[in-house]
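Q: Turn this into a model:
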Amino acid sequence: MFDILIYLFENYVHSEAEVMVDHDLLTDELTRAGFHQDEIYKALAWLEKLAALQDTDAYPYLPCVGKRSVRIYTREECQILDVECRGFLLFLEQVNVLDFSTREMVIDRVMELDTKFFSIDDLKWVVLMVLFNVPGQESAYSQMEDLIFDEQEGPLH
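A: Down below sits the predicted model:
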């Protein structure tokens, strides 16, 4: 399923091609590309849930959540998001790429991926997908693109 999400993101979103909204046409294209139909449906449902997250106040700003707050991860989240991934999410918050709401959207989408093996590179793609789909996050999206595609030598600080 994750391969389908990356395929869609690279071929439609990141390439600035016109995004197809017809599920039947999109399903046919993905099938021709070699993806299995059940995985296609899961990926499309994942994207629909992502779009629904931005349309709701699922993660409103909470006054008690400040710069000194710490996110406590559940056991299930820790099984998917290893120490490196959790550290990267913290880093993204510290450099203002993610805020409370977008961080929670990222975690929500990661937990819905139906995968046992999840890497920091996978996390970076999920962050890009979330930021692309949240209005007003253009600057954070651009900053995240720079972090991913402008590979720097040495430490980031």
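Q: going forward, measure contacts and count neighbours with C-alpha atoms only.
A: OK.
Q: element containing the most centrally placed residue in the chain?
A: Nearest to the mean C-alpha position of the chain, by C-alpha atoms, centre = their mean, lies Val126 at 2.1 Å. Taking DSSP states H and E as the definition, Val126 sits inside helix 120-133.
Q: can you count the residues close to Val83?
A: As a burial measure, Val83 scores 12 neighbours (other C-alpha atoms under 10 Å).
Q: go on, Tyr41?
A: By other C-alpha under 10 Å, the residues close to Tyr41 number 15.
Q: That one: what's its closest spatial neighbour, skipping adjacent residues?
A: Of all residues beyond its chain neighbours, the one nearest Tyr41 is Thr27 (8.0 Å), with distances taken as C-alpha to C-alpha, 6 or more residues apart in numbering.
Q: Next, the structure of the following sequence, for comparison with the previous one:
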Amino acid sequence: MFDVLVYLYENYWRPDACPDHAQLTRKLSAVGFENDEIEEALTWLEGLSHAVKSHAGTQSPGSMRVYTQAEQDQLGEECIGFISFLESAGVLPAPMREIVIDRAMASSAGGPVRLEDLKIIVLMVFWSLGEEPDALILDELFVDAADRLIH
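A: Below is the predicted model:
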């Protein structure tokens, strides 16, 4: 599913630039994605669209987030820490945070969400809102920590 999401991000500058569901399914299939992977990604994106609509303006700035046990189990320490980092950096406001958590909980990773997958989720939330993250945040989302050069 995440490979399909990355493909969509790289090839369509906004969600409304994507073709309709049937045409997009055919195109993704022609590129080489499996049908179940395509359907899972498109269903996830539909959920993202609903989450964006339902979470708009639901959290006040600076609100404190307490994670449920189910969220802690699904997200794990590393992902919760990354979400907190993005919040403290001022690039992930509370409504966006809630969408990220909603979509991470909806991913069928089967266990804790991997940090790499959470980064894709964050990227897709920005994409769905028609926003581009700050260049430093893009670096954080795309560059593997092991590949960073320390000066």
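Q: hmm, back to that, tell me which residue of the second structure matches up with the residue nearest to the centre of the first structure.
A: Counting by TM-score structural alignment, Val126 of the first structure lines up with Ile121 in the second structure.
Q: Could you check how far whatever residue of the first structure lines up with Leu75 of the second structure is from Asp146 of the first structure?
A: Counting by TM-score structural alignment, Leu75 of the second structure lines up with Leu81 in the first structure. Relative to Asp146 of the first structure, Leu81 of the first structure is positioned 22 Å away (C-alpha to C-alpha, to the nearest Å).
Q: Looking at the two now, which is surrounded by more residues?
A: Neighbours were counted for Leu81 of the first structure and for Asp146 using other C-alpha under 10 Å; Leu81 has more, 22 against 12.
Q: okay, how far is it across stretch 13-23 of the first structure, tip to tip?
A: First-to-last residue span, stretch 13-23 of the first structure, C-alpha to C-alpha: 16 Å.
Q: ok so, going back, doesn't Met105 make contact with the match of Val126 of the first structure?
A: No. With contact defined as C-alpha atoms under 8 Å, Ile121 of the second structure does not count as touching Met105 (10.5 Å).
Q: sorry, back to before: any idea how far Met129 of the first structure is from the match of Leu75 of the second structure?
A: Distance from Leu81 of the first structure to Met129 of the first structure, counting by C-alpha to C-alpha: 17 Å.
Q: Could you name the helices and strands sitting against the lengthiest helix in the first structure?
A: Longest helix in the first structure, counting residues (DSSP state H): helix 37-55. Packing partners of helix 37-55 of the first structure (3 or more C-alpha pairs under 8 Å, 6 or more residues apart in numbering; DSSP states H and E): helix 2-8, helix 23-32, helix 100-111, helix 120-133.
Q: In the second one, which residues are buried?
A: Of the residues in helix 23-32 of the first structure, those buried under the neighbour-count criterion (16 or more other C-alpha atoms under 10 Å) are Leu26, Thr27, Leu30.
Q: Give the aligned range of stretch 19-27 of the second structure in the first structure.
A: The aligned range for stretch 19-27 of the second structure in the first structure is 21-29, by TM-score structural alignment.
Q: Show residues contacting that stretch.
A: Met20, Gln37, Ile40, Tyr41 (C-alpha atoms under 8 Å, 6 or more residues apart in numbering).
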